[in-house]
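*Asks:* Fold the following.
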Amino acid sequence: MNFASDNIVGASAPVLQAIMQANAGTMTAYGNDEISKRVRACFNEIFEREVSVFFVTTGTAANALALASAVPPYGLCVCHREAHIIDDECGAPEFFMHGAKLAGLPGIGAKLSAEDVVAYLKSLPKAVKQMPPKGLSISQVSEGGMVYSLDEIAALGAICREHGLSFHMDGARFVNALVSLGCTPAEMTWKQGVDILSFGATKNGGLMAEAIVVFRKDLAEALDYRSKRAGQIISKGRLIAAQFEGYFADDHWLDNARHANRMAAFLSEGLLQLPRVRLAWPTQANEVFPIIPKTLDQALKAAGILYNPWTELSLPETERVGDHKVLIRLVTSWASREEDVRRLLEVASSGLSREAAE
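*Replies:* Reported below is the predicted structural model:
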């Protein structure tokens, strides 16, 4: 049983079928094919306006190229200190930004608050020796599995407009947040001030399906060239675009995310029924962050259940893991099986019962 990530499962059947259909015959190369054109039109429909769409193969490429478009080499991009762009991408965003820096701020559940962002911006000296803030990036869902509400996104968007910052959203788990909020893609992005989005599908049923969605035309002007220089204009681009066609058809993307979130809620509720188990923060999408006894951690591992330990950096000030406990992350996916979740809960309950009896 593997709860380490939503990247550990393969692609969904509709996505694979779409690739197989796109594989037949010949088509224009480098993203100029009819499938790519159809999918770009589909993005326009989904976001209720004309957008610029650039297909890439990885989330790292999407984030790095998006931020390179949004932040000049002398600028500063504000993000959470545990954001994927600052913690998990080997400096790729800063590399592609050609010297621009990422500034990480604290926040519970790896979320930025408007108040903390404003305080940080006001603290920066205005002299030329200080890199000026030029961008803000949030992860939706956050690295702590938390979802920004529409009001929270709008507040950050207002700050960006006031201070002249480009607003980037890392949407590796975009649709998990979307179904959690019950809103539309437009309501979660440009209507709240988001300028550029890294739209992820790989974690939710794609094979390698990521896109940069741009709402501000000036940020899109050089992205073709940036993508080419980064090796992200794929010769058989139709096979990347086709994944989105299978992904969007019949609301498959929404169904996948609803299932993943439902499995996480089921897991979360089950864990809260166990003694000496609590959550670091609420479960809002498809990631669960329980604080469990170290003895339970050992029992789960002994049963062959895979997951990752997690950092305590984003805990509330009043929360401490404690000497005999550990904070872990459990992730569910579009392919998670209810029987596996039940089995994890059974192992956890049995392990705690044995410990109490000894």
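*Asks:* CA only for contacts and neighbour counts going forward, please
*Replies:* OK.
*Asks:* need the helices for the stretch 1-150 of the chain, in chain order.
*Replies:* Counting by DSSP state H, counting those that start in this stretch, one finds helices in the stretch 1-150 of the chain at the ranges 13-23, 34-46, 59-70, 84-87, 92-96, 114-123, 150-163.
*Asks:* Quick one: closest of the ones you listed to residue 216.
*Replies:* Ranking the helices of the stretch 1-150 of the chain by distance to residue 216, with CA to CA as the measure, places helix 59-70 first at 9.9 Å.
*Asks:* before we move on, the earlier item: could the helices of the stretch 1-150 of the chain be laid out in CSV, adding mean neighbour count and distance to residue 197?
*Replies:* Output for these, formatted as CSV (neighbours: other CA atoms under 10 Å; distance: least, CA to CA, whole Å):
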stretch, mean neighbour count, distance to residue 197
helix 13-23, 17, 22
helix 34-46, 17, 12
helix 59-70, 26, 7
helix 84-87, 20, 13
helix 92-96, 20, 14
helix 114-123, 13, 19
helix 150-163, 18, 13
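*Asks:* of all those, which lies closest to residue 328?
*Replies:* Checked against CA to CA, the stretch from the helices of the stretch 1-150 of the chain lying closest is helix 84-87, at 17.4 Å.
*Asks:* neighbouring contacts of that closest one?
*Replies:* 60, 63-64, 79, 81, 91-93, 102, 104, 139, 143 (CA atoms under 8 Å, 6 or more residues apart in numbering).
*Asks:* Next: stretch 126-138.
*Replies:* By CA under 8 Å, 6+ apart, stretch 126-138 touches 67, 70-72, 74-80, 83, 111-112, 121, 124, 160, 164-170.
*Asks:* and with 6 Å instead?
*Replies:* Stretch 126-138 is touched from outside by 71, 75-79, 165-169, with contacts defined as CA atoms under 6 Å, 6 or more residues apart in numbering.
*Asks:* Repeat that for stretch 52-72.
*Replies:* 92-93, 96-97, 134-135, 166, 198, 208-214, 219, 232.
*Asks:* next up, for comparison:
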Amino acid sequence: MFFASDNSGPVHPKIMQRMGEANTGYAMPYGNDALMDDVRTSLRDIFEAPEAAVYLVATGTAANVLSLACYAQPWQTIFCAQHSHIEEDECNAPEFYSGGAKLTLIPTDNKMTPDALRRAIARRAGGSVHMAQAGPVSITQVTEFGSVHSLEELRALTAVAKDAELPVHLDGARFANAIAALGCTPAEMTWKSGVDVVSFGGTKNGCMGVEAVVFFDPAKAWEFELRRKRGAHLFSKHRYLSAQMAAYLTDDLWLQMARSANSACARLSEGLLAHGAQMIHTPQANMIFARFPRAIHQKLQASGAKYYVLDGDVATGDGDEMLGARLVCDWSMSNYLIDQFLSHF
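*Replies:* Below you'll find the model as predicted:
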């Protein structure tokens, strides 16, 4: 009963199989392998963007910060939600890889709002040499609290950015889960909604370690190649990244796994609500933020069902006190394990 993170789940067998198949003979290094040609074509097709520049890296942090660095000058600021991944989980990598661009945090308890973004951008208006200049806007989809921006919400945010002539980056570590939740196309959730570059996540959704960066403006391609190399994220044996992404895209495996994770999350959410848990945020993809009594947490911990993120001291205090928890479902989570977890309520 492991709900700590979708990073903790296994790699899908089809992805392992494709990596094994790639592990024969020789292939050109540094992204010049034949598999990468197939991946590039597939992603262009999926995004309905025949001119898009497509690259692979091994981590979500690399995908986010290298792509953002292509749009953020050292004297600029990147606008992002207060609880975005680039703020809370990337150890100042955006600042480092951009050569010093700062982050301007948009106050929010979940989703960034157009009004809050507009106010933050306005504070950077005027071009004073004494302040950081306005730079790219970064939107997280799915948010760090498990919510999904609707297409209308995305377009409202990108409209604010475009009014200020600012580029838009989409952190799509859980991109597939958002697509599965919205039932839209990748094009609709990206360039058709005003997004300039997207991190298309794979690692959290059944891959071993691969993320795609898709630039809808191919003019950024050469700069990204230079930044990827200079930043030590250009793999020599790149075919193993390509093999993962090739399997991930074949027969919509990426979407099938996201649907499985979202479905497992919905089952778990329904069960928690039935047992009196309180939802902190409405689950819309594969993450749950909920509160339930300390006594239940104690039972779960004692039974071994302790692999989830817990907010508070579970050992001491009133058994009826509601403590927060984060539970994340991955593609492999079974109904049996969900029901086992719920049986302790």
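*Asks:* thinking again about what came up before, now rank the contacts of stretch 126-138 of the first structure by neighbours and give me the top one.
*Replies:* Tallying neighbours with other CA atoms under 10 Å puts residue 167 at the head of those, with 30 neighbours.
*Asks:* nearest spatial neighbour of the residue positioned nearest the centre of the second structure, skipping sequence neighbours?
*Replies:* Taking CA atoms, centre = their mean, the centroid of the second structure lies closest to residue 173, which sits 1.8 Å from it. Nearest residue to residue 173 of the second structure, sequence neighbours excluded (CA to CA, 6 or more residues apart in numbering): residue 201, at 4.1 Å.
*Asks:* Could you do residue 175 of the first structure as well?
*Replies:* Using CA to CA, 6+ apart, the nearest residue to residue 175 of the first structure is residue 257, at 6.2 Å.
*Asks:* so which helix or strand takes in that neighbour?
*Replies:* Using DSSP states H and E, residue 257 of the first structure sits within helix 252-272.
*Asks:* And the next helix or strand past that helix?
*Replies:* Helix 252-272 of the first structure is succeeded, C-terminally, by strand 278-279 (DSSP H and E).
*Asks:* still on that earlier bit, which among the contacts of helix 84-87 of the first structure gets closest to residue 292 of the first structure?
*Replies:* residue 143 (19.3 Å).
*Asks:* any idea how far residue 281 of the second structure is from the alignment partner in the second structure of the closest one?
*Replies:* Aligned counterpart of residue 143 of the first structure in the second structure: residue 144 (TM-score structural alignment). For residue 144 of the second structure, the distance to residue 281 of the second structure (CA to CA, to the nearest Å) stands at 11 Å.
*Asks:* now swap in residue 3 of the second structure and tell me
*Replies:* Separation of residue 3 of the second structure from residue 281 of the second structure (CA to CA): 17 Å.
*Asks:* in the stretch 251-358 of the first structure, which spans are helices?
*Replies:* Going by DSSP H, counting those that start in this stretch, the stretch 251-358 of the first structure shows helices at 252-272, 294-302, 338-357.
*Asks:* Tell me the buried residues in the first one?
*Replies:* The neighbour-count check on helix 252-272 of the first structure (16 or more other CA atoms under 10 Å) flags 252-265, 267-268, 270-271 as buried.
*Asks:* Just the residues contacting that helix, thanks.
*Replies:* Helix 252-272 of the first structure is contacted from outside by 176, 247, 278, 285-286, 332-334, using CA under 6 Å, 6+ apart.
*Asks:* quick one: that helix to helix 338-357, angle?
*Replies:* Computed by axes from the mean of the first three to the mean of the last three CA atoms, to 10 degrees, the angle separating helix 252-272 of the first structure from helix 338-357 equals 10 degrees.
*Asks:* Against residue 206 of the first structure, how distant is the aligned partner of residue 332 of the second structure in the first structure?
*Replies:* In the first structure, residue 332 of the second structure lines up with residue 335, judged by TM-score structural alignment. Distance, residue 335 of the first structure to residue 206 of the first structure, using CA to CA: 12 Å.
*Asks:* between these two, which one's more packed in?
*Replies:* Neighbours around residue 335 of the first structure and residue 206, counted as other CA under 10 Å, are more numerous at residue 206. The numbers are 25 against 19.
*Asks:* what about that one, is that helix, strand or coil?
*Replies:* coil (DSSP: H, G, I helix; E, B strand; the rest coil).
*Asks:* Quickly note the distance from the closest residue to residue 114 of the second structure other than its chain neighbours to residue 135 of the second structure.
*Replies:* Leaving aside its sequence neighbours, residue 114 of the second structure sits nearest to residue 157 (CA to CA, 6+ apart; 5.0 Å). Distance, residue 157 of the second structure to residue 135 of the second structure, by CA to CA: 14 Å.
*Asks:* cool, residue 198 of the second structure as well?
*Replies:* Going from residue 198 of the second structure to residue 135 of the second structure by CA to CA gives 16 Å.
*Asks:* Then residue 82 of the second structure?
*Replies:* 16 Å.
*Asks:* Specify which residue of these two has the higher count of neighbours.
*Replies:* In this view residue 82 of the second structure and residue 135 are compared by other CA under 10 Å, and residue 135 has more residues nearby, 28 against 19.
*Asks:* residue in the first structure matching the more buried one?
*Replies:* Per TM-score structural alignment, residue 135 of the second structure is aligned with residue 134.
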